[in-house]
Every structure is written in C-alpha cells, then in structure tokens.
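1. sequence? don't have it. structure:
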C-alpha cells in the first residue's frame, strides 16, 4: 500500500473572515475540524504560520507531521502567499501543476492551491479562489452550468472535462449591505425561521415583471410593501433576499448562463444552497445532485495529482511524519 493511500491530510479553507481546518482521511471522511474567526483580515502582523501551528497542534501531537493543503483567500495578495490564477479553460491537472509547496520551519509542508481566472470576462478578467476546488469535487466529466452561492456568487460552465468559463455576481455582498446598513435595516426584523412565502413573493416580482426593470427598480418595494401593509417587518428581510437572488438569476439568464427548462447544479455546504435551489425551481430549472463535501473532494483530487507530480518533496514530509 502506498503512503498516499494511508496518509491523513489537513485541508484549510482559509478565507477573509474565517479559518477552517479539516483533518481528512484518504477516503475523504472528515475526522475532525477546527473553525475560528481568524480569517486573513484578523491575523496580526501577518502571523499566518503562528495561527496555523496553534490550530493544528493537537492533530500533530496525535498523528505527527501531516501534509497541509490550503485553498481560498489565504493564497491571495492579502494572504500568506500570493498564488497565481490558472487561466480557464482548466482541468484539475492544470490546477495541480501550479501548486506551491512551502516547507514549514518545524517540519512538514504546506501546499498552496492556485486560483482560477477567466480572461474572456467583460470588461476585465474574472477570478475565483477556493470555488475551483468545489467544481473539481463536483466532477468535471459532465457538461453543465454550476452555481456557487456566496458573498460573491459564481456562475460556471463545465464542459469537456474542464472549467470553461465563469462570471461573478456580488449577490451576497449586496444583500448583506442592504439588510444591515440601508434604510431597510431600520424597520426590518429578522424572523427566527425563514419566511419562504415572503421570499418567493420577492422572487415572483422579479421573475414575472414584464417591464425592462432591474434590481434598482424593485428594491424600494421592500419599503413600500411595509408602508402599504403588504409586508410586515418580519417579512422584509426574506422578501429582500428573494428580490436580490432572483435578480441574480434574471441577470444570469440574460447573459445566457442558462435557458428555460435546463438542468443546473447548485454547489455549497450551507443554507444558501436551499435558497438558490428554491429560486432555480421558481425559474423552471431542474437540479443536478451535488455533494455537500465537494470542496473536500476537490482538494483531495488536486492533492493526489500534486503528490504524484512532486513525490520527492512530499515524500520527505511523509518520512518526517513516520520518524
């Protein structure tokens, strides 16, 4: 049995506002996890190494030195090390070919995964960091449009075993700003559970409006709905959510990311998946099943390809682990 087949790995999803480390078995099972608010913007004086060492110390005590793989904004210009963007169309092998393996001072290695860029985007090249692992984990063997909800949602086309093209829509950031800092925040009350009726009412307004109207036209309806008695404060946030996410779908349709009746995949591991699936259904789209652990699967796929490509460097870390 090869060392790769028996090796535990540590996978980092290190973003702007949060740090998440996963202890992952060779079959992709997550054996343990650590989550903190030590995103890259919270790390003082660039002490990324110290944050990592303190977080994974219990795992090292139990298992020795383990290879670490880092995806997300930790590889950005504001992170530990700035990783390149691999141009689309790209295969998993193309991503693995651009990893950077960095020795850790107390032994072992950390391998940074690159991001992805679409140079055909208008007006400037589009970029992603971290989502590419979810796409690889979903599988690149089918031809399909994929939606990755988030602060900066991604619409992606997969075809011919490659990530072909993608577009970012800043839906989550717009919703967060409006719900917390706009005129709506002074009145709206967040209910304990989602009000799906209010949400779908917002979706329907966008979907069924035959005028050449966009989000800016629809937003004030959150306030006028309250003033007219059509909405109560507890419905306003979910109504706003329906407006914003449906506007994303409307824009994506206009940009020909999907057509009526098509099948798409929604990939993620949080409550936004259900939000997007409901909007997809309201737009008449069917859904391709997608695993919640797509990011972990993708990191493992890229890790294994990288380990085959750079066996000498990573074998050294494995020898230290067994020593």
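-> Looks like it came in fine. Just so it is clear, the structure is predicted and the values come from calculations on it, not from any experiment.
2. CA only for contacts and neighbour counts going forward, please
-> Noted.
3. need the strands for the stretch 51-200 of the chain, in chain order.
-> Taking DSSP state E, counting those that start in this stretch, the strands of the stretch 51-200 of the chain run over residues 68-71, 85-87, 100-103, 109-112, 115-118, 126-128, 144-148, 153-159, 162-169.
4. then this one, side by side with the first:
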C-alpha cells in the first residue's frame, strides 16, 4: 500500500509544510507501517478498498498535526503513533462514507471506491476502519484521548446528517453552513491537535490552545476547499473542479452569491442547485455570478479570518520547532488559493 504526500512543496514562493514533514518524518514512517498492518484483513475486499483510497495520495495532514502536537510538549512514548493512525483511519472512513452520500465518481483523480466496489462495500469498509481506529485508541490507554476522539466521531456523523438536511437548500444561512463544516471537517482537526498535548500530559490551557488551533485550522481548510472548487485546479483540490456545483452542494460561495444576487440570479441558482441544471454552461455562469458578487474572494477572506484565530490560539505557547511548523500549516492551507 503506497504512501504519497502530495503538495509537499508549495507553488513557487508560497508556504510549504516542509518543516512539519521533517519534524514528523520518523514518526510518520511508523504511522504508515501501522496503517498497512491495521488495514489488513483475511477478507480480501477490505485491504483492496482501503489500499485504493490510502494509496491515492493526500497530505496526511491530520496525523502529522497529532504527532507534532505531542512532540511540542515533550512526549516520547509510543501512543502518539497509534493516535495519529486512528485519526487517519477516521478521516479515511469519512471519505468513504462521504463519497457514498455525495454519489461522487472521482476522488484525487481516480474513481471512488463506490464506483468500483459499490456503495455497500464502501460503507462497510469505512466502518471496519473506524473499528480499527477505536481499537488503537483503547490500546493507548488514555481515557481523555479516547473521549476526545470518540466525541469527534459522533460530531462528524452529526455534521454529515446536518449537511444532508442542508443539501440543495439555498435558504441555508452562512451560520448554518459554518455549523456544518465545524462538525464535518473542523471537529477532526480539533481532536487531532488536542490528543497531542493530552498524551503528553500537558495542562488544560495547553489542551485548549491546541483544540482552538485545530478547530479554526479546520474551518479555514474547508473554506479554502470551497473556494478552490470554483477557482482552483484538480491537483490542489484532490477532486474535479466544479464537483460541488455538479453535486448540487450548497457551500459558502453559493450561499453568498445567492443571497447577494438579484431575483433573476437567485432564480438561476434555484434551477442550478435545486433543479440540478448544472452542466458546463451553467458552471460558467455560476463562476461569472460569483465573481460579480465577490463570493470567492469573501470566502477566502473568511478562511483567512479563521486562520488568524488559529494563529492567535498558539501565540501564548513557548517557541518550539513544532509550534513554528504548525503555524506554517496555516499559511500553507491559505496559500492554496494564492
């Protein structure tokens, strides 16, 4: 099962996560070995589907955050590797489930697992990976870490249901949408960051700082993804540009464009999103309306805002190489739309 760290280097002149990669390289090698081991099964379809998604690339950003956060507070045991692997398995399971719910055909330039093995197999293998994640959490023996990650799993599921309720609903408000992505995306970033200081025995204030960092990094990360769907590249996004539009997803650029538009423009959005009239011509018009209503720029502005909150969360902590690396992650995430 290959392991690929894409976006290792930013665009020329843009921030990278090189320092984070260097600091976590040894531990990530152990995480990758554990991924291979725990994704194995005598049921052939399980490792096949897991390998299909895991080997397709991705930054492994969430487990690297866990490792760096543990290192930051001087942790030197083995538990952070299992927790980081648990985080990655939770993320992978979420992707498998997301693709079924969203009826997605492509992810990271490849067919989704559901297109090859079907929806039922994708959901069940996602459940298998979640089970393996919880087994590793129990092995670590930290009730606090188990509480944080299990709570995140529940919140993520709630976010999925919230998104389902908001799907193709143009009356969704910005606050309602932020609540969805706070649950769906930010919750796992938050947990990934917080379990680091937990396992290192850090103080409650240190835990709160990393929790806030992770939450706001996750919000910024998702908002940048939302903007990239209408103005990025498939390489940066990990899926096809315009997929959100074609799937009828109500993301922040759509919400802003709809609410700021004229009656005629809102009628277009109703046909495109609710009526699923969303071919190439409609996508071009959507991009024009978004530019006219500053929807992409303001989405990026919101992402920068949450990025600054994440930066402020770490400000009181003493300087360490890991702190510097985590701050660079904020810049890297925002720079994807530079």
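-> Right, received. Where do you want to start? Please read all numbers here as calculations on a predicted model, not as lab measurements.
5. and the TM-score between them?
-> Once superposed, the chains reach a TM-score of 0.29 (TM-score structural alignment, normalised by the length of structure 1), with 153 aligned residues with a CA RMSD of 6.5 Å.
6. including distance to residue 247 of structure 1, could the strands of the stretch 51-200 of structure 1 go into a markdown table?
-> As requested, these are exported to a markdown table (distance: least, CA to CA, whole Å):
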| stretch | distance to residue 247 of structure 1 |
| --- | --- |
| strand 68-71 | 29 |
| strand 85-87 | 28 |
| strand 100-103 | 38 |
| strand 109-112 | 35 |
| strand 115-118 | 23 |
| strand 126-128 | 20 |
| strand 144-148 | 14 |
| strand 153-159 | 12 |
| strand 162-169 | 10 |
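7. doesn't residue 334 make contact with residue 221 of structure 2?
-> Yes - taking contacts as CA atoms under 8 Å, residue 221 of structure 2 lies within contact range of residue 334: 7.3 Å.
8. hey, what's in contact with both of the two?
-> Here residue 221 of structure 2 and residue 334 share the contacting residues residue 303, scored by CA atoms under 8 Å, 6 or more residues apart in numbering.
9. between those two, which one's more packed in?
-> Legend: neighbour count by other CA atoms under 10 Å for residue 221 of structure 2 and residue 334, higher for residue 221 (25 against 22).
10. tell me the contacts of that one?
-> Counting by CA under 8 Å, 6+ apart, the residues that residue 221 of structure 2 touches are 303, 333, 334.
11. what is the three-state secondary structure of the last one?
-> Assigned by DSSP: H, G, I helix; E, B strand; the rest coil, the conformation of residue 334 of structure 2 is helix.
12. OK, contacts around it?
-> Applying CA under 8 Å, 6+ apart, the residues contacting residue 334 of structure 2 are 220, 221, 224, 300, 303, 304, 307.
13. most neighbours, which of those?
-> residue 220 (30 neighbours).
14. surely that one is in a helix?
-> Yes - assessed with three-state DSSP, residue 220 of structure 2 lies in a helix.
15. quick one, what contacts the nearest residue to it once chain neighbours are set aside?
-> Closest residue to residue 220 of structure 2 apart from its sequence neighbours, by CA to CA, 6 or more residues apart in numbering: residue 303 at 4.1 Å. For residue 303 of structure 2, the contacting residues are 219, 220, 221, 223, 224, 334, by CA under 8 Å, 6+ apart.
16. let me know the secondary structure of residue 303 of structure 2.
-> helix.
17. how close does it sit to residue 211 of structure 2?
-> 17 Å (CA to CA, to the nearest Å).
18. and if you look at residue 95 of structure 2?
-> 22 Å.
19. between the two, who's got more neighbours?
-> For the pair residue 95 of structure 2 and residue 211, the greater number of neighbours falls to residue 211 (27 against 19), based on other CA under 10 Å.
20. does the more buried one touch residue 187 like I think?
-> No - the pair residue 211 of structure 2 / residue 187 is not scored as a contact, 9.2 Å apart, by CA under 8 Å.
21. show me the contacts for the closest residue to residue 136 of structure 2 other than its chain neighbours.
-> Nearest non-adjacent residue to residue 136 of structure 2, counting by CA to CA, 6+ apart: residue 82, 5.8 Å away. Listed by CA under 8 Å, 6+ apart, the contact set of residue 82 of structure 2 reads 31, 34, 136, 137, 140.
22. return the distance of the helix or strand harbouring the fourth one from the chain's centre.
-> Following DSSP states H and E, the helix or strand that holds residue 137 of structure 2 is helix 119-140. Using CA atoms, centre = their mean, to the nearest Å, we find the averaged C-alpha position of helix 119-140 of structure 2 to lie 18 Å away from the chain's own average C-alpha position.
23. helix or strand right after that helix?
-> helix 143-166.
24. what's that next one packed up against?
-> Using 3 or more CA pairs under 8 Å, 6 or more residues apart in numbering; DSSP states H and E as the contact test, the elements touching helix 143-166 of structure 2 are helix 79-102, helix 119-140, helix 174-181, helix 187-199.
25. same thing but 6 Å
-> helix 187-199 (3 or more CA pairs under 6 Å, 6 or more residues apart in numbering; DSSP states H and E).
26. hmm, who's touching the helix it packs on?
-> 65-66, 69-70, 145, 148-149, 152, 207, 210-211, 214-215, 218 (CA atoms under 6 Å, 6 or more residues apart in numbering).
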